[in-house]
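*Asks:* Predicted model and sequence follow; I will ask about them next.
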Amino acid sequence: MSFLARAGRVVTDVRPLRESPAYRRLWFGQTISQFGQQMTVIAIAFQVYDLTQSSFKVGLVGLCGLVPLVLGGLYGGALVDAFDRRLVALWSAVGLWICSGVLVAQAYAEIDSVGLLYVLVGLQAVFFAVNNPARSAMLPRLLPAEQLPAANALGMASFNLGFTVGPLLGGVIIGWRGVDVAYTLDALTFGAAFYSLIRLPPMPPAHTGRQAPGLRSVVEGLRFLAAAPNLRMTFIVDLCAMVFAQPRALFPALAITVYAGSASTLGLLQAAPAIGSLIAFSVSGSIGRVRRQGVAIVVAIAVYGAAVAATGFSAIGLPGVLWLGVTCLALSGAADMVSASYRSTILQTAAPDELRGRLQGVFIVVVAGGPRLGDFLIGSIAAATNEEWAMIIGGALCLAGLATAVILQRRFLAYDARDPEP
């Protein structure tokens, strides 16, 4: 096999972008809007820390969005299964845009209310929990099954490109002009997401006799999940990583105390996992050829937990050495990209279409709600110890939880993408 042929098997698989104009518009629109959204994430964390000087209060930002995210995700998934997925995504995007506008207004008005920021985070969580399942449930309608692993890797790259550029640019902008300009740029870039959704074709429910969204519809999805061990395991192992070892609430304090930095240092720490994810994405051409996807997920999460713990050890052993902490965080991001791509693929291929929206709703509760709960947990650990030990303890808890889950559900290691079983 020639060098070019071998390289082609390793570099990124971009067939979904090349072969599906609708997916291409969706991907580019989401990528552009991610820049602004991640500026808002860092701006809210910076504003809360600036007002309170407390990592615990920054951790509460995640907790304030947790309950709205759970309720919005479960009910939002039922909406996705009952109505046109494109329209559900559009209307929830309108809600997100309104929240962005209120953040702009409070910043320029210098309201300086942590309570208002918490409320807006909760509202954003509700709309996000509806919007994201709708977008994810669209992919099997836009692409053939064999391209879904590549599409999910591209989706992670989109998120992490925004997670890299957004915090870095946001840190510079906050230090230069303040949080009000960062919030404004978020509101402006959100227009790209609207354009991509407007151009999509209608996506009404494919099945007949659809059930109206409500408690009974939500319970039906949860009942299916209870009898689907492989799908359930993808959620459990991700919770081990995101609840126990999500370090982002510690970044403001780490930037100022351990690394003696500023808002720009905070932006670099926030972007480091995404940088690692993008590096992993650049050599993800073989991701669609891996069949033992359960094994791949377990290995990736083990690497993630070890990398977060290593970040804490580096901060203790070599305080002030920013590049070492950034490298460890980048490794955690690379591992998370691999895990997320396969977890999304298992959900999209093993779940029936008529339940896909509700299961995507549960998925977003886990992948977005887990880190919010993790923000609170690791902020609490940091309050009892310090930021460095909080990462070490969190990484150890992640590995212990993962080992326990695998021992209790060993069948997950035998999952084969050629015969996807829920």
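*Replies:* Great, that's in hand. Residues are numbered from 1 along each chain as shown.

*Asks:* from here on, contacts and neighbour counts on C-alpha atoms
*Replies:* Noted.

*Asks:* List the buried residues for stretch 198-216?
*Replies:* For stretch 198-216, the neighbour count (16 or more other CA atoms under 10 Å) marks 200, 203, 205, 213 as buried.

*Asks:* ugh, wrong one, I meant stretch 100-109
*Replies:* Under the neighbour-count criterion of 16+ other CA under 10 Å, stretch 100-109 has 100, 102-104, 106-108 buried.

*Asks:* Please apply the same query to stretch 183-197.
*Replies:* Quick answer for stretch 183-197 (16+ other CA under 10 Å): 183-187, 189-197.

*Asks:* Of the residues you listed, which belong to helices?
*Replies:* Members of the buried residues of stretch 183-197 lying in helices (criterion: DSSP state H): 183-187, 189-197.

*Asks:* another structure for you, compare them:
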Amino acid sequence: MSQEPVEAAEQAVEEGGRKSWVIDVRPLRGVAYRRMWIGNGVSYFGFQFTSVAVPVEMFSITHSSAWVGLLGIAGLVPLLVFGLWGGAAADVVDRRKLLLASSTLAWLSTVGLLVQALLGVRSGVLLLVLTAVQSAGFAVSSPTRQAIIPRLVPAALVPAANTLSYTTTTAGGVLGPLAAGLIFGAWSTGTGVTIAYAVDAALFTISFWAAYKLPPIPPMHDDGGTAKPTAGLRGIVDGLRFLVTQPVLLLSFAVDIVAMVFAMPRALFPEIAEDRFGGGSAVGWLFAAIALGSVVGGLTSGWIGRVRRQGVALVLAVVGWGVAVGFAGLASSLWLMVLLLAVGGAADLVSAVYRQSILQVYAPDRLRGRLQGVFTVVVAGGPRLGDLRAGATADLTGPTASWAGGGFAAAGLAVVLALAFPALVKYRPPAGTEANS
């Protein structure tokens, strides 16, 4: 792989800059990272139309939040299988080629959603199947994409690069659901989901462009040599064997699972929007609120790379997320609920950046794909389990108890984990990886 993208970013590190709360944009000086950043941001904006349309369509077919929650399981099973395998494959094949192949699978599933909407199939089972296929593509592409980032920027700019990526995708997470909400407010559910799927399928092509323009990214030993293929069970086991010896990584995964399984209220948005706020564009605001807070948090994130007690910051962010979500579940005003979800979203961005940065700095390149595969299973699987938990408990206790109780439980459990296993709160990044800002 050419060293030009990394050299450009290293020059950005050397140039440094004054301390600021404004988001650090130095990684964008690398052409390869900049292309991937643009492609991911645009395609993620398009994906948000589907992420709103699928649960809305499912609820319109079944009139059950439990069925909406099942979408989480449909996405989780492929994540467990293909997330681990995709991470192992990212360590033994050219990561650019693997990203192109997995993105193609995800795009085909979106086309399938569009076709079933055009035909008016109205099958909850088919929605589950297509969600599973889409999840399989994501399970491979996500660890591959994240394993690429440390090959494009120097270690000192990894937190800044992750912050830029998260901020841009969450900006799409704001604008996409809001646009989807306008669609559902202007058209019937059937027409709205068709338009939403069509937008996603069209914008996904930008992601293909970004992946195609990347330089070759072959697997490398830590000493710079080409790695021999070890995909499959043996490669996965090698990554897991390394992981179980790293308590900091295990604990960072654990607090994220707690945060998402107990405090993710996404499966309740269609029901709450309809019953509490009269439906229409309210569902778009709910789906956008968390991402809106993440964008604001990202735009004021210049401090993130300067924090040395990253483990403490991670735990505090998870606690903040849980508390904000808990109070949001009790809100009777749409705008108060959106505001509290946005506060939670800002906290979630901080925790996401530190989780990703800790892993990317900890992991040697020869294992980075496999560990990113585990990371993908945890980070993407947690919200899907959260969907199942929220939907199932809402049918038993009501949506308010399911939502608010889960948020406060997540905050409490995060504190318990941090106190019981202090390795994470003691963590500081290795010397020489802090940003000069």
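*Replies:* Structure's in. What do you need? What you are looking at is a predicted structure, and each value in this text was computed from that prediction instead of being measured.

*Asks:* Just put the ones in helices among the buried residues of stretch 183-197 of the first structure in TSV and tack on distance to Ile173 of the first structure.
*Replies:* Formatted as TSV, these follow (distance: CA to CA, whole Å):
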residue	distance to Ile173 of the first structure
Tyr183	10
Thr184	11
Leu185	10
Asp186	12
Ala187	15
Thr189	15
Phe190	18
Gly191	20
Ala192	21
Ala193	22
Phe194	25
Tyr195	26
Ser196	27
Leu197	29
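
*Asks:* So which of those is the closest to Thr12 of the first structure?
*Replies:* Ser196 (22.8 Å; CA to CA).

*Asks:* Looking at the second structure, name the residue matched to that closest one.
*Replies:* Superposed on the second structure with TM-score structural alignment, Ser196 of the first structure falls opposite Ala210.

*Asks:* neighbours around Ser332 of the first structure, how many?
*Replies:* Neighbour count of Ser332 of the first structure, defined by other CA atoms under 10 Å: 31.

*Asks:* residue in the second structure matching it?
*Replies:* Here Ser332 of the first structure is matched to Gly344 in the second structure, going by TM-score structural alignment.

*Asks:* for Ser54 of the first structure, same thing?
*Replies:* Under the alignment (TM-score structural alignment), Ser54 of the first structure maps onto Ser64.

*Asks:* Counting neighbours, what do you get for its match?
*Replies:* For Ser64 of the second structure, using other CA under 10 Å, the count is 18.

*Asks:* Inside helices: which ones of the buried residues of stretch 100-109 of the first structure?
*Replies:* Those of those mapping onto helices are 100, 102-104, 106-108, per DSSP H.

*Asks:* What is the most widely separated pair among those?
*Replies:* Ser100 and Tyr108, at 12.7 Å, using CA to CA across these.

*Asks:* how much space between Tyr166 of the second structure and Arg241 of the second structure?
*Replies:* 29 Å (CA to CA, to the nearest Å).

*Asks:* The two - which one has more neighbours?
*Replies:* Tyr166 (24 against 11).

*Asks:* coming back round to it: can the buried residues of stretch 100-109 of the first structure go into TSV with extra columns for distance to Gly394 of the first structure?
*Replies:* As requested, those are exported to TSV (distance: CA to CA, whole Å):
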residue	distance to Gly394 of the first structure
Ser100	32
Val102	34
Leu103	32
Val104	34
Gln106	34
Ala107	34
Tyr108	37
